[in-house]
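Peer 1: build me a structure from this.
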Amino acid sequence: MTWGTSSWGTTPWGVRGFAALPSPAAFTAATQDSECDAVFLVEMLPRTGATATVAYKPLTWGTYAWGTLPYSLPADPSIRIDWSDRDWTSRPDDTRANIHFEGRAEAPQFDRSIPIVPGSGRAAVSIGELIGVNADGAYDTYPDAYAVDATPVRVLALPKRSSLYSEAAVVFSGQGLDWWADSSLHVRMRDSGYLLDVPLCALYGGTGGIDGGTELAGKVIRQTYGLCRNITGDLINSSLLIYRGHDRLAQAVDAVYISGVPLTWDGATYSSYAALAAASVPSGQYTKWLGSDGSGWRLGSSPGGTVTADVRGDAVGGYVSDTAGVIRRLLERGVSTASLALSSFASMASYLPGTIGYHVSSQRNISAAATEVAIAAAAWWGDAGDGLFSVGRLAAPVGGGLAFGPEQIVDEVEPMALPDDIAPCIWRVDAGYRRNWTPLQGTDIAPVPSVPTEQRRQELAAQSRRSAVALIERQVRNQLAKPLVIESLFDAEADATALCNNLLTLYQQGRRYYRVPVGMSGYLPRLGDTISVTWPRWGLAGGKSLRVVGQRAQGRKVDLLCFG
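Peer 2: Here you go, the predicted model:
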């Protein structure tokens, strides 16, 4: 794979194939500045702004999802910037042979973190700044001449000056945001997640047929993932009573209701809008539409009430209904599968297997949609630092992992306050489940005997059902123990209850939050990893297992933020 006119190493950008992080011993030996022989390398590829010939017409609204192109476009020409924090040149037989990294870079700085409180925004975030010496004015014109936003930025570490380029470990992989020059060249950078801050849904054009009537022009085409109950479709053809519940192939339409009363399916399923429009549907019944051009249903007669449906959503590439599968399907609306750390999705599928449902009826960014799904399972998604998108869930620390003791810790360990939402502990967790995507009220619900039971009427009116677990004894010891409420997307009560129990265990009494200042060994653990910390004070004298929830890197010194 090439960027601009030169190859970027031998491994495609975003594929986890770079050298593994050096062994703990190698990085531990590079702990202190006074004795450190490590070298940081910086690689950037700003765009030149040159005009590239486009061989195809521009993307049109209403045909393809925003952020997905039906054809490839030529990349902007790029220049290469290779820096280091002290001059370093690769060898003739190295992966990138005879490349000089000019010693202009100051020690790189970046923060990355995952949330320790459910519902606390973007799941995994890495932000940072690179500063290069510009005392000679060599880079004065670069911010005006070239663009760094949305271009690749990597920071690599060599544990020793004698190391090969092929032995370099990637400690940050992301994208540029912007840059400016004074006596230094300042480059703001961020993880690749912000590239998904683009709209998820395509819009109706209002030209008729599958594109909707004029009343739908400019409105979003709904999307449905997993098992969604009681969704409202878009009436794209009022004369033929055709409703659309998903923008492309869905798995199934399980049921259609009028004011909560189920209709009879006519037994037919059509694979295209054209075939659906040409069909004949018996009065009082419905037929299904599951096609590559969209999915929904058609009624055989005017409804006379609110029309809703139970739909099993997106099936492009196979139907998915678990948390990891839905997040992956959303992310793949904006990036290729090669940009995903697939092992993390497989792992989450094993520990969060429950069926969920997620329905999109108003515009949001791909990143926001993925975050909503993750928050509903107290999980996270994002670029954890290596340029690939991962998913994970904060869990109680277990034994094992890297050990950090007085030899690796370079300053006093600092206990920090837990966030208010989970301090001093959680005594009760309440989770919603089986989301009702269109709550009905009053006369919206058909009268008895059409909807015969009070239980069913309450289900149609409520947004979700509730599950809760509690340990009253925690309030005896901690009178300010908090309740926690989470709106899950799980369909089954058992899965919602399992989520409640997991959170009750995670936020039990005695949890602590620490800042652990270490040397370059702080680059070794990944976000969410368990480590063991030993320190003479703060309950750490005998060693304690903690989860890494943040890294604050300043060159050869890294603060690990740990919870457990």
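Peer 1: from here on, just use CA atoms for contacts and neighbour counts.
Peer 2: Fine.
Peer 1: which residues does D430 contact?
Peer 2: With contact taken as Cα atoms under 8 Å, 6 or more residues apart in numbering, D430 is in contact with R466, S467, A468, V469, P483, L484, V485, I486, C500.
Peer 1: now, which of those lie within strands?
Peer 2: The members of those that map onto strands under DSSP state E are R466, S467, A468, V469, P483, L484, V485, I486.
Peer 1: could you dump these to CSV with neighbour count and distance to N98?
Peer 2: As requested, these are exported to CSV (neighbours: other Cα atoms under 10 Å; distance: Cα to Cα, whole Å):
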residue, neighbour count, distance to N98
R466, 17, 64
S467, 18, 63
A468, 18, 63
V469, 17, 62
P483, 15, 60
L484, 21, 57
V485, 15, 58
I486, 20, 55
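Peer 1: distance to L241 added to those, as TSV?
Peer 2: Rendered in TSV, the data for these read as follows (distance: Cα to Cα, whole Å):
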residue	distance to L241
R466	35
S467	38
A468	41
V469	45
P483	46
L484	43
V485	40
I486	37
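Peer 1: who's in contact with the nearest residue to Q223 once chain neighbours are set aside?
Peer 2: With Cα to Cα, 6 or more residues apart in numbering as the criterion, Q223 has its nearest non-adjacent residue at 4.5 Å, and that residue is H246. In this structure, H246 makes contact with I221, R222, Q223, T224, G294, S295, G296, G313, D314, judged by Cα under 8 Å, 6+ apart.
Peer 1: one more, so I can put them side by side:
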Amino acid sequence: MTDAEFLVWLDEPSAIRVVLAEVGVFSKGVETTRFLADRHYTTSTTDTPANLAYLGIIRGGISFDESLPLDGQTSLSTGNIEIDNASGERDDWLADVWHNRSIEVFIGDVRWPRSAFRRIFAGTVADIGSRDAGVLNLSLRDKLQRLNTPVSEMVIGGTGTNKDALQPLVFGECFNVSPVLVGTNHEYLFHAGPAESVIEVRDNGVPVLRTDKLSTGRFTLNQSPAGQITASVQGDNVGGYRNTVAGIVQRLATAYGTVEDRFTTNDLDPVNLSAFDTLHPQPVGLYLPDRANVLACCQQLASSVGAQVAMSRNGRLRLLKLALPASGAARVITAADMVAGSFKPARRTTVIAGVRLGYARNWTLQQSLQTGIPAAHRTLYEQEYLERTANDAAVAVTYRLHGEPTRVDTLLLTEADAQAEAARELALWSVPRSVYTFTGFASLLLLELGQALTIVHPRYGMDAGVTGQVIGLSTDWSTRRVGVEVLV
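Peer 2: Model (predicted):
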């Protein structure tokens, strides 16, 4: 069924719609799946499994909220499913473990085979609760929650001084990292795994000779060290070297974190990620000498180019970017697509007159090196970031804005890329932006975060149409309505 056919069916008066939920749960010592619905449904004889009954115990609305925050912070999509418990027969469900179990939600017609249903949500259960004595409530989150785990907890091991230190990780290119001494013969580890290259090794800032062992992310000094050993390196090279945001995010999501929570290729949106990689080839670098979080690292990478990590409703990882105009062809929305009286301004953004970005991070600060190195090099080792700034003096005067912008640090490597990103962000936020909200009919239920919309409406100067970007969706599949937030 095409999207157009699906939307027609949603509004078809003769349709007998049913929502199915397949929920994992740990009950009485056994991992199992419970099959729930908002009306009784049984799979057909040709389905797999055949003749499977879904309990018709879902009550109230089935809603999901997702957003693209203007501050660039990661936002987990959330949802809620209410389950009938009027007689108390499911009181024991409160003793089961639902936390971080998978859930998939589907919609279709009660007369359809299960294979014809459309998935409308894939995520995890946050927990179960009870708003009152007659119901149970499942709180839902999208699958980004699975990435909320440590990147790695592997330690050096052995009997050496650094046996309890974490094995460091490098993704992309990093300047002046502090490798870990792992042996008695001046062997150092800079990345726990195959690496791309060692650009330079320094002893108190002075380049020294070494022998590289890239297959294990190590090098050995050709002489005894006199001071602090640092290195500029290109890291992780399993299946190819990656130094872009999309490439490293995919690598982190699928190969790091707790094994059972790692994403597979089925959890990725290949079309979105490939397109993002094409549009954002800027090289980046991330060094992890200490405990770090997979989701936080992915967001740190994405925010370096003004993007955010997000999940589609189908549970696939995407990278989305606040941008006006938004990428892709804009869908035209008119007052006829909205519930009467629901269209209104919600909030306005803060105008800025400058953007200041940090780039080319120095991962090991070294103050007052006295080894005869050039003064320019010594200065580089003393500062954590280089900086680029974009300013608009006219905006500063008009809006009476004073003072230097606060520096926002990125993982970008080059001056040109940092300057371009600063200019892009300044252009976006140096003019007043507004967020408008409205409630849409069933024809808008398939809108997606980040999508471009052109709103044609008799209010707020939009008679001829104004193009914006979807930044919030609150979807209720029971009422077939969707709350929409658009940045213009």
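Peer 1: which of the contacts of D430 of structure 1 does structure 2 keep?
Peer 2: Shared with structure 2 under both residues aligned by TM-score structural alignment, their matches' Cα atoms under 8 Å, the contacts from the contacts of D430 of structure 1 are R466, S467, A468, V469, P483, L484, V485, I486, C500.
Peer 1: so who does the residue most central in space within structure 2 touch?
Peer 2: In structure 2, the C-alpha closest to the average C-alpha coordinate belongs to V309, at a distance of 1.9 Å (Cα atoms, centre = their mean). Under the criterion of Cα under 8 Å, 6+ apart, the neighbours of V309 of structure 2 are T74, C298, Q299, A302, L317, R318, L319, L320.
Peer 1: so which of the residues you listed comes closest to V177 of structure 2?
Peer 2: Nearest to V177 of structure 2 out of those is C298 (Cα to Cα; 19.8 Å).
Peer 1: need the counterpart of the closest one in structure 1.
Peer 2: In structure 1, the residue paired with C298 of structure 2 is A370, using TM-score structural alignment.
Peer 1: which residues touch the stretch of helix or strand that match belongs to?
Peer 2: The secondary structure element spanning A370 of structure 1 is helix 366-375 (assigned by DSSP states H and E). Applying Cα under 8 Å, 6+ apart, the contact partners of helix 366-375 of structure 1 are 118-123, 193-194, 196-200, 323, 326-327, 330-331, 333-334, 358, 380-381, 488-489.
Peer 1: which ones among those are found in helices?
Peer 2: If you go by DSSP state H, these have T323, V326, I327, L330, L331 in helices.
Peer 1: now which of these would you call buried?
Peer 2: Judged by neighbour count, with 16 or more other Cα atoms under 10 Å as the criterion, the buried members of these are T323, V326, I327, L330, L331.
Peer 1: from G542 of structure 1, how far off is the fourth one?
Peer 2: I take that to be L330 of structure 1. Distance check for L330 of structure 1 against G542 of structure 1: by Cα to Cα, to the nearest Å, it reads 44 Å.
Peer 1: swap in the third one?
Peer 2: Spatial separation of I327 of structure 1 from G542 of structure 1 under the definition Cα to Cα is 40 Å.
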